[in-house]
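[1] sequence first, then the predicted structure:
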Amino acid sequence: MQSPASHAELTLATAMAGVAFILVLGTVLGAGARRLRQPAVIGEIIAGIALGPSLLGQLPGNLTDKVFPAEARPMLNAIAQVGLLLFMFMIGWEFEKGLLRNRRTAAVAVSLSSVALSFGLGVCLALAIHSRHAPGGGSSSTSLALFMGAAMSITAFPVLARILTDSKMMRTPVGALALAGAAIDDVLAWCILAVVSATVTASGGGDLFQIAGLSFVYVALMFTVVRPVLAMLVRRLARRRALPHLLVLLAGGALLSAYATTWIGIHAIFGAFLFGLVTPREPADLLQVHVRRPLDMVSALLMPAFFIVTGLGVDIGGLSAANYLELAAIIAVACAGKLLGAGLAARACGMGWGPARTIALLMNTRGLTELIILNVGASLGILDTSLFTMMVIMALVTTAMAGPLLPRDEEAWGTKPTPAHAEPVKARG
């Protein structure tokens, strides 16, 4: 019989082996996705689902539980959370305010229109299906409605940036406008999700006001106190070439900010994202080489655990016939909100049908950002297994649509390329 120490070591080794499985399978399927003109994240998501109960768990011997035993899953979740928080920090840090320059009006119109329609349709859908997904006093209809509205409103900024780069559309007017609109979309969706998180976490009206007040104070402190102090420390460490200390300062700060927002009562990802927003961008060359690239590599190695955790919560085989009808409705609502909302707004701003259609398809991309939101919903108890599974499938479908349907002619891209600007998020995609 094994001693407790050896059993703990075996459990840890099993968790590490699980990460190794997803690293290899995700790399293989990611490369296959690229050959099919899809972002690599499609293959990585499918790898996580394949190792869960939807495929591996259907084989004789219940292999999913053997490869990812219950004792190892908290460790996998911890690894996934660290990777996720560093990823969200990078998203906030790479957010380029200059994207809105010269296209602010069109970007705001496209973004607000797509978010408003997607949010409204998501709320209506949630109210229609709530009774089937809140057994035994589950999430309230208000929580589910707000959450579904936020989830439908997302455009995956990082994955969109990768699609634009791969299709050579990054510096076209359509690509720049889509990227700017996606940036606004995601900020709005994160704000909505923060409200949902606070609403679910609060035990009453008093708690909700307390969370809102603390959140306001924290955001104000981050921009008025932390940002200037952080800029001073970064300049000083960069001048002294204390590069390891600089890396520790920013990574540690992101994790501590995540702890602070968790303590306040909103999800940890908001703290990491907010710390990224207030992190200085200069000296750009030094930070790119000695901080951003190392953090990108660390995140790339840790994020596979996030795909495992997501895949373990997806059970396609458990969907009923009624669930497939709901899935069709979810996909229809998701596509309608973005395609109509963004496309019609682009037309109203004077764009032709070709560029407007391209904008709409790009804004319908959800990818990894959607998975992050869905995992927040699952952790808050808003989504049950079947609804979580259907929403993950929706994220896959809406992301996979863009590659095959995007037009390849320059007329649909907006004719003249825009001037080069700073590289966007070097994101997983």
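    Perfect, thanks for sending it. Numbering: from 1, shown residues only.
[2] C-alpha only now, for contacts and for neighbours.
    Will do.
[3] buried ones in stretch 392-411, by neighbour count?
    Neighbour-count burial for stretch 392-411, counted by 16 or more other Cα atoms under 10 Å, picks out 392-403, 406-407.
[4] here comes the other one, which I'd like you to weigh against the first:
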Amino acid sequence: MHTVTTTEVFLLAMLIIFTLPYLVWRLGRTEYYAPLVVVQIVAGILLGPGVLGATFPDYYSFVFRPEVVTALNGVAWWAVMMFVWVAGIELDLDEAWKRRRETGVTAGFALFTPLLFGSLAAIVLLQTGDGWAGEKGARWQVIVGIGMACAVTALPILVLLMEKLEILREPIGQRILRYASLDDIAIWGVLALILLDWDRIGRQGAFLLLFGTLTLAIRWLMVRIPERDRWYVGLIWLAAAGLAADWAGLHYMVGAFLAGAVLDAKWFTLKDMDNFRNTILLAVMPVFFLSTGLRTQWDVGGVAVFGAAALLLVAAVVGKLAGIHIAGRILKWEKGEASIIGWLLQTKALIMIIFANILLDKDIITNETFTALLLMAVASTMLTIPVVTPKLKALAGLLKKAG
């Protein structure tokens, strides 16, 4: 009788990961309201312990046995590190500086207003009882962490959605990328502050000093080697920065983002950058979505988790739209302009899920809070295309407005 090997079970898990979301996306024709990446995230939730594990516990324990989950997590870690690294490279700080008043005002309100709304929502959740704050999370860390999760804009997913809407290369698309890029820097800065560990402050100081020194060296090297070598050297730099950041207690994802942020996008051709990002999304990020789904829990009760998700969704969307409308009044935008920009910037998905994963890794939030944030991210992203599409058709003249 044949004994099923770990390799065979791992490949069975991979077969499920890639087949199920694709069939739902293609046969269900969900592209308008749920792009493939959103379907993959939802599939990860359904395949997790909260749904599949509760409904078919024997099947779940057979496929997602500890050694298989460990292997999947390894693939997921590297996948998301590459993804965040590319997001860091794509930051266009030069253009943001050229239009610093417009970009600063818009990005500032786009970040701090939903941060405030999300923090207030977090306070409400904490008042309802235990189950939302992790064992190692100070009250301020939980509040600011949840608030920032509500404020996050998923820059890579935003790029994909604007490509679908055919506005990515239009002036309005480039404006929105500037706003999101500036917020990306602030988001990772706040995360580093949340993760600041006074027991490891010496290590973290040493990391920042070493990282700054090596950044000068890697930038000096990059301009002196062919582009085909820059990709390989960049991945070495990514692994080193992630390792150093994790050793310092800042989390490997912070190191991955910083490793990309200090590189210039002009060192890589736009086509190659798009191909690399799309290949990551196609080939390995689905494993991250599955590993994320495996962390969803409903122990405090499904109603409570869904209620928390609804509260956070309202805080995230209303906060983002309110902030953008305030910016629009200050900058004297045309009617309807703030609504389009606000709805696009409230896109969550990947970056928020990565952000929430880090908070969960550090035991700042619980699995239940993570699940509520994950549901909020999926819902907010699914709202974007259906809401924005008719607004763009009604205000087509805004597409060419550069600022």
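    Cool, got the structure. For clarity, every value in this text was computed on a predicted model and none was experimentally measured.
[5] let me have the buried residues of stretch 392-411 of structure 1 in a markdown table, adding secondary structure as columns.
    Converted to a markdown table, the buried residues of stretch 392-411 of structure 1 look like this (DSSP: H, G, I helix; E, B strand; the rest coil):
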| residue | secondary structure |
| --- | --- |
| 392 | helix |
| 393 | helix |
| 394 | helix |
| 395 | helix |
| 396 | helix |
| 397 | helix |
| 398 | helix |
| 399 | helix |
| 400 | helix |
| 401 | helix |
| 402 | helix |
| 403 | helix |
| 406 | coil |
| 407 | coil |
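[6] and which of the residues you listed is nearest residue 151 of structure 1?
    Checking the buried residues of stretch 392-411 of structure 1 against residue 151 of structure 1 with Cα to Cα, the nearest one is residue 395 at 9.6 Å.
[7] can you name every helix or strand that the biggest helix by length in structure 1 contacts?
    Longest helix in structure 1, counting residues (DSSP state H): helix 4-35. Contacts defined by 3 or more Cα pairs under 8 Å, 6 or more residues apart in numbering; DSSP states H and E place helix 4-35 of structure 1 against helix 40-50, helix 63-67, helix 73-94, helix 293-312.
[8] quick check: angle from the last one to helix 73-94?
    Going back to what we said before, that points to helix 293-312 of structure 1. Relative orientation of helix 293-312 of structure 1 and helix 73-94, computed by axes from the mean of the first three to the mean of the last three Cα atoms, to 10 degrees: 130 degrees.
[9] coming back round to it: dump the buried residues of stretch 392-411 of structure 1 to JSON lines, plus distance to residue 206 of structure 1.
    Formatted as JSON lines, these follow (distance: Cα to Cα, whole Å):
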{"residue": "392", "distance to residue 206 of structure 1": "34"}
{"residue": "393", "distance to residue 206 of structure 1": "37"}
{"residue": "394", "distance to residue 206 of structure 1": "36"}
{"residue": "395", "distance to residue 206 of structure 1": "35"}
{"residue": "396", "distance to residue 206 of structure 1": "39"}
{"residue": "397", "distance to residue 206 of structure 1": "41"}
{"residue": "398", "distance to residue 206 of structure 1": "39"}
{"residue": "399", "distance to residue 206 of structure 1": "40"}
{"residue": "400", "distance to residue 206 of structure 1": "43"}
{"residue": "401", "distance to residue 206 of structure 1": "44"}
{"residue": "402", "distance to residue 206 of structure 1": "44"}
{"residue": "403", "distance to residue 206 of structure 1": "47"}
{"residue": "406", "distance to residue 206 of structure 1": "49"}
{"residue": "407", "distance to residue 206 of structure 1": "52"}
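[10] ok, so of those, who is nearest residue 71 of structure 1?
    Minimum distance to residue 71 of structure 1 across the buried residues of stretch 392-411 of structure 1 is 25.0 Å, recorded for residue 392 (Cα to Cα).
[11] returning to what we had before: from the helices and strands packed on helix 4-35 of structure 1, which stretch is densest packed?
    Ranked by average neighbour count under the criterion mean count of other Cα atoms under 10 Å, the helices and strands packed on helix 4-35 of structure 1 are headed by helix 40-50 at a mean of 25.
[12] residue range in structure 2 corresponding to it, please.
    Helix 40-50 of structure 1 lines up with residues 36-46 of structure 2 when matched by TM-score structural alignment.
[13] and residue 159 of structure 2, what pairs with it in structure 1?
    Residue correspondence to structure 1 (TM-score structural alignment): residue 159 of structure 2 is matched to residue 161.
[14] isn't that match up against residue 170?
    Yes: here residue 161 of structure 1 reaches residue 170: they are 7.4 Å apart, a contact under Cα atoms under 8 Å.
[15] with distance to residue 252 of structure 1 as new columns, can the helices and strands packed on helix 4-35 of structure 1 be given to me in TSV?
    Formatted as TSV, the helices and strands packed on helix 4-35 of structure 1 follow (distance: least, Cα to Cα, whole Å):
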stretch	distance to residue 252 of structure 1
helix 40-50	27
helix 63-67	31
helix 73-94	10
helix 293-312	12
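[16] of all those, which one is nearest residue 19 of structure 1?
    Residue 19 of structure 1 lies closest to helix 293-312 among these, at 5.7 Å (Cα to Cα).
[17] name the helices or strands packed onto that closest one?
    Counting contacts by 3+ Cα pairs under 8 Å, 6+ apart, helix 293-312 of structure 1 packs against helix 4-35, helix 40-50, helix 73-94.
[18] can you give me how far the shortest one is from the chain middle?
    Averaged C-alpha coordinates place helix 40-50 of structure 1 at 14 Å from its chain's average position (Cα atoms, centre = their mean, to the nearest Å).
[19] with stretch 200-213 of structure 1 instead?
    Worked out by Cα atoms, centre = their mean, stretch 200-213 of structure 1 lies 25 Å from the chain centre.
[20] hmm, who's touching it?
    The set of residues external to stretch 200-213 of structure 1 that reach it, using Cα atoms under 8 Å, 6 or more residues apart in numbering, is 143, 198-199, 264-266, 380.
[21] returning to that earlier point: please tell me how far the match of residue 159 of structure 2 sits from residue 60 of structure 1.
    Shown here: residue 161 of structure 1 relative to residue 60 of structure 1, a distance of 41 Å by Cα to Cα, to the nearest Å.
[22] cool, and residue 261 of structure 1?
    Residue 261 of structure 1 is 43 Å from residue 60 of structure 1, by Cα to Cα.
[23] likewise for residue 159 of structure 1?
    Taking Cα to Cα as the measure, residue 159 of structure 1 falls 36 Å from residue 60 of structure 1.
[24] can you show me the helices along the stretch 251-400 of structure 1?
    Ranges of helices in the stretch 251-400 of structure 1, per DSSP state H, counting those that start in this stretch, are 268-278, 284-287, 293-312, 321-348, 353-363, 367-379, 385-405.
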